[in-house]
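In: Have a look; sequence and predicted model below, questions after that.
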Amino acid sequence: MPRFAANLTMMFTELPFLDRFSAAADQGFHWVEYLFPYEFAPEDLARALERNGLTQALFNLPPGDWEAGERGLACLPGREKEFDAALERAVLYAKALRCPRVHLMAGNRPTDADAARLERTYLDNVLRAAQRLADEGLELCLEPINQFSMPEYFLRTQEQAAAYIERLGLPNLRLQFDFFHCQMEQGNVSGRLRRFFPLIGHCQLAGAPDRHEPDQGELNYPYLLALLDELGYQGVVGCEYNPAGKTVDGLGWFRAWGVVPGRC
């Protein structure tokens, strides 16, 4: 059974953010991820990790103006300087948190934008980001996001992401395989997991279609997680789901799949 990272943006939201680290540790998690760390000083987050014996698995680069609906900068022509500043900010946090990888959000397609120009901008930014992160010994992940969650998102399918990764050919550029997004956009999750496994640097899960606990919905996670084991996955699986009720009340799947609550 793979190891799991609690996504603290979505789980334990009954608590203030910095209190979620100890809540996750108390339930048996040893890894955490979240969308963005930038509201907090890196030293405060590093202390929360160390105090609770946790390891940071992943976070996202700054996405632009999230409240205004922006979902990344990478595909947006004319925003390169802002993108570069966001990249440097992410590097600072990754080093402080000893986080081995970050996820680059592609951004939403502007209305009536030229598709070829968007792709050129995206690839140029991905290349520059991956090279910069390689200097620090870090990985860069690309994650396709389904049309129902983000209707205008630039990076939609596993095939699209894989083609870009293979085209750029950088060893630290990896696919972030989210079972939920793959199911909602394309289906054939196990087939695509097998096909693209050599490119995968991080995985995430959630029940489909409601994005609640992984023991709810149409995906057979015991089968999919066993497949990850069969394929030799050595990473962690981020629990990027919205609990249907209180987080702790929904962790029956965590217990059933071999995790004992309480600090180890």
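Out: Noted; the coordinates are in hand.
In: going forward, measure contacts between C-alpha atoms and count neighbours the same way
Out: OK.
In: Relative to Gly191, how far out is Ala115?
Out: 29 Å (C-alpha to C-alpha, to the nearest Å).
In: Neighbour count: these two, which is higher?
Out: More neighbours surround Ala115 than the other of Ala115 and Gly191, with 13 against 10 (other C-alpha atoms under 10 Å).
In: Which stretches in the stretch 151-264 of the chain count as strands?
Out: Listed in chain order, the strands of the stretch 151-264 of the chain (DSSP state E, counting those that start in this stretch) span 173-178, 200-205, 236-239.
In: and Ala134, how many neighbours does it have?
Out: Other residues within reach of Ala134, judged by other C-alpha under 10 Å, total 16.
In: Distance-wise, check the closest residue to it other than its chain neighbours relative to Cys203.
Out: Using C-alpha to C-alpha, 6 or more residues apart in numbering and skipping residues adjacent in sequence, the residue nearest Ala134 is Asn172, 6.5 Å away. Per C-alpha to C-alpha, Asn172 is found 16 Å from Cys203.
In: again with Lys95
Out: From Lys95 to Cys203 the distance is 21 Å (C-alpha to C-alpha).
In: Name the nearest residue to Ala129, sequence neighbours excluded.
Out: Spatial nearest neighbour of Ala129, excluding adjacent residues (C-alpha to C-alpha, 6+ apart): Leu87 at 6.8 Å.
In: And stretch 58-78, end to end?
Out: Using C-alpha to C-alpha, the gap from the first to the last residue of stretch 58-78 comes to 27 Å.
In: now the helices: where do they sit in the stretch 51-200 of the chain?
Out: 80-97, 115-134, 158-168, 179-185, 189-196 (DSSP state H, counting those that start in this stretch).
In: Comparing those helices, which comes out most buried?
Out: Of all these, helix 179-185 has the most neighbours on average by mean count of other C-alpha atoms under 10 Å, namely a mean of 21.
In: other SSEs contacting that helix?
Out: helix 189-196, strand 200-205 (3 or more C-alpha pairs under 8 Å, 6 or more residues apart in numbering; DSSP states H and E).
In: any chance of the ones you listed in a markdown table, with distance to Asn146 too?
Out: Formatted as a markdown table, the helices and strands packed on helix 179-185 follow (distance: least, C-alpha to C-alpha, whole Å):
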| stretch | distance to Asn146 |
| --- | --- |
| helix 189-196 | 13 |
| strand 200-205 | 13 |
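In: Next up, a structure to set beside the first:
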Amino acid sequence: MLRFSANLSMLFTEVPELERPAAARRAGFDAVEVQFPYDHDAAAWQRALQEAGVELALCNVPAGDLMAGGQGLAGVPGREAEYREAVRQAAEVARVLRPRTINVLAGCPDPQHERERCLDTLAANLAHTADVMGELAIGVVTEAVNTVDRPGYLIDTSRAAFELIDRVGRANLRLQYDIYHMQVMEGDLIRTLRSHCARIGHIQFADNPGRHEPGTGEIHFAKVFEAIAAMPYDGFVGAEYVPSGRTEDTLGWLGARR
């Protein structure tokens, strides 16, 4: 049976952030994701999640200036100290909120940095993150991101992500497979999911083009969801899309899976 989570950084933005867990629960979600739960006190998030009766499936390690168009932290040589501070902050929040998984965004290093050096930096930072989160019994994932939306993103295919994960060599490090990003970069979604199911720690989705809800683009989500449901996958499937209207009006796909 599929277990869906709602990404509250993109869905239910019609209401204030701390009211979104309850909105997601009313809509039928049992879990939520928050990209960066650092603008509110962790205790406030904890109350909102507990009162709504939802689990926190995923959040990200702080990514510095990445979301504002900068390089980010994890894969950028020279920013190792900043990244370790970000991991410390993420661990403090994780102790309270107990997310199932923490995601690390590789970033978009400046072309002045040699790619191999960036990969070495990212691998070391991922190893550190996996060690810190492993002490809290929390999984770590990293994702491949398409370079159409994010030019210069360091890890842009599932193959590159798996090579990186192999380089790091930590048992609690797996891939966050984003269906939207991988449809843009490589397609072959179901084959990849089936082939690498054991190495996938979290799945996210949006349709393409547009990054809107299922049914607005080219992806045959009925088949994709059917395939995931048949796999020995034990994680959540996260709705991380830009609603084409009010969030509640874009959840027809969720009703179809109940």
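Out: Great, that's in hand. Since we're looking at a predicted model, the values are computed, not measured.
In: more neighbours, Asn172 and Cys203 of structure 1?
Out: Cys203 (22 against 19).
In: for the helices of the stretch 51-200 of structure 1, which one sits closest to Gly252 of structure 1?
Out: Nearest to Gly252 of structure 1, of all those, is helix 179-185, at 19.3 Å by C-alpha to C-alpha.
In: Structure 2: matching residues for the closest one?
Out: Using TM-score structural alignment, helix 179-185 of structure 1 lines up with residues 179-185 of structure 2.
In: now that stretch: how far from the chain's centre is it?
Out: Centre-to-centre, stretch 179-185 of structure 2 and its host chain are 13 Å apart (C-alpha atoms, centre = their mean, to the nearest Å).
In: ok, back up a step: distance of the residue nearest to Ala129 of structure 1 relative to Met10 of structure 1?
Out: According to C-alpha to C-alpha, Leu87 of structure 1 stands 24 Å off from Met10 of structure 1.
In: can you list the helices of the stretch 51-200 of structure 1 in TSV and add distance to Gly252 of structure 1?
Out: Below are the helices of the stretch 51-200 of structure 1 laid out as TSV (distance: least, C-alpha to C-alpha, whole Å):
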stretch	distance to Gly252 of structure 1
helix 80-97	30
helix 115-134	38
helix 158-168	30
helix 179-185	19
helix 189-196	24
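In: Out of these, which is closest to Phe40 of structure 1?
Out: Checking the helices of the stretch 51-200 of structure 1 against Phe40 of structure 1 by C-alpha to C-alpha gives helix 80-97 as the closest, at 10.1 Å.
In: Not counting its neighbours along the chain, what's nearest Ile200 of structure 2?
Out: Leaving aside its chain neighbours, Ile200 of structure 2 sits nearest to Leu175 (4.7 Å; criterion: C-alpha to C-alpha, 6+ apart).
In: give the contact list for that neighbour.
Out: The contact partners of Leu175 of structure 2, by C-alpha atoms under 8 Å, 6 or more residues apart in numbering, come to 141-143, 161-162, 165, 199-202.
In: quick one: which of these is nearest to Pro111 of structure 2?
Out: Closest to Pro111 of structure 2 out of the contacts of Leu175 of structure 2 is Ala161 (19.4 Å), distances taken as C-alpha to C-alpha.
In: can I assume that closest one is in contact with Tyr153?
Out: No. Here Ala161 of structure 2 lies out of contact with Tyr153, judged by C-alpha atoms under 8 Å, at a distance of 11.8 Å.
In: what residues does stretch 212-232 of structure 2 touch?
Out: Applying C-alpha under 8 Å, 6+ apart, the contact partners of stretch 212-232 of structure 2 are 1-2, 183, 189-190, 193-194, 197-198, 206-210, 241-244, 250-251, 253.
In: Now the buried members of these.
Out: By neighbour count, with 16 or more other C-alpha atoms under 10 Å, those hold 2, 183, 189, 193-194, 197, 206-208, 241-243, 250-251 as buried.
In: To what extent is Ala171 of structure 2 buried, counted in neighbours?
Out: Ala171 of structure 2 has 14 neighbours, counted by other C-alpha under 10 Å.
In: quick one: it and Asp120 of structure 2, what's the gap?
Out: Ala171 of structure 2 is 18 Å from Asp120 of structure 2, by C-alpha to C-alpha.
In: Could you do Leu8 of structure 2 as well?
Out: Leu8 of structure 2 is 32 Å from Asp120 of structure 2, where distance means C-alpha to C-alpha.
In: cool, Leu154 of structure 2 as well?
Out: For Leu154 of structure 2, the distance to Asp120 of structure 2 equals 12 Å [C-alpha to C-alpha].
In: again, but for Leu251 of structure 2
Out: Counting by C-alpha to C-alpha, the gap from Leu251 of structure 2 to Asp120 of structure 2 is 41 Å.
In: same check, this time on Ile138 of structure 2
Out: From Ile138 of structure 2 to Asp120 of structure 2 the distance is 23 Å (C-alpha to C-alpha).
In: for Met1 of structure 2, same thing?
Out: Met1 of structure 2 is 38 Å from Asp120 of structure 2, by C-alpha to C-alpha.
In: What of Val224 of structure 2?
Out: Val224 of structure 2 sits 34 Å away from Asp120 of structure 2, going by C-alpha to C-alpha.
In: Over to Asp149 of structure 2?
Out: As judged by C-alpha to C-alpha, Asp149 of structure 2 and Asp120 of structure 2 stand 24 Å apart.
In: Likewise for Ala23 of structure 2?
Out: Separation of Ala23 of structure 2 from Asp120 of structure 2 (C-alpha to C-alpha): 41 Å.
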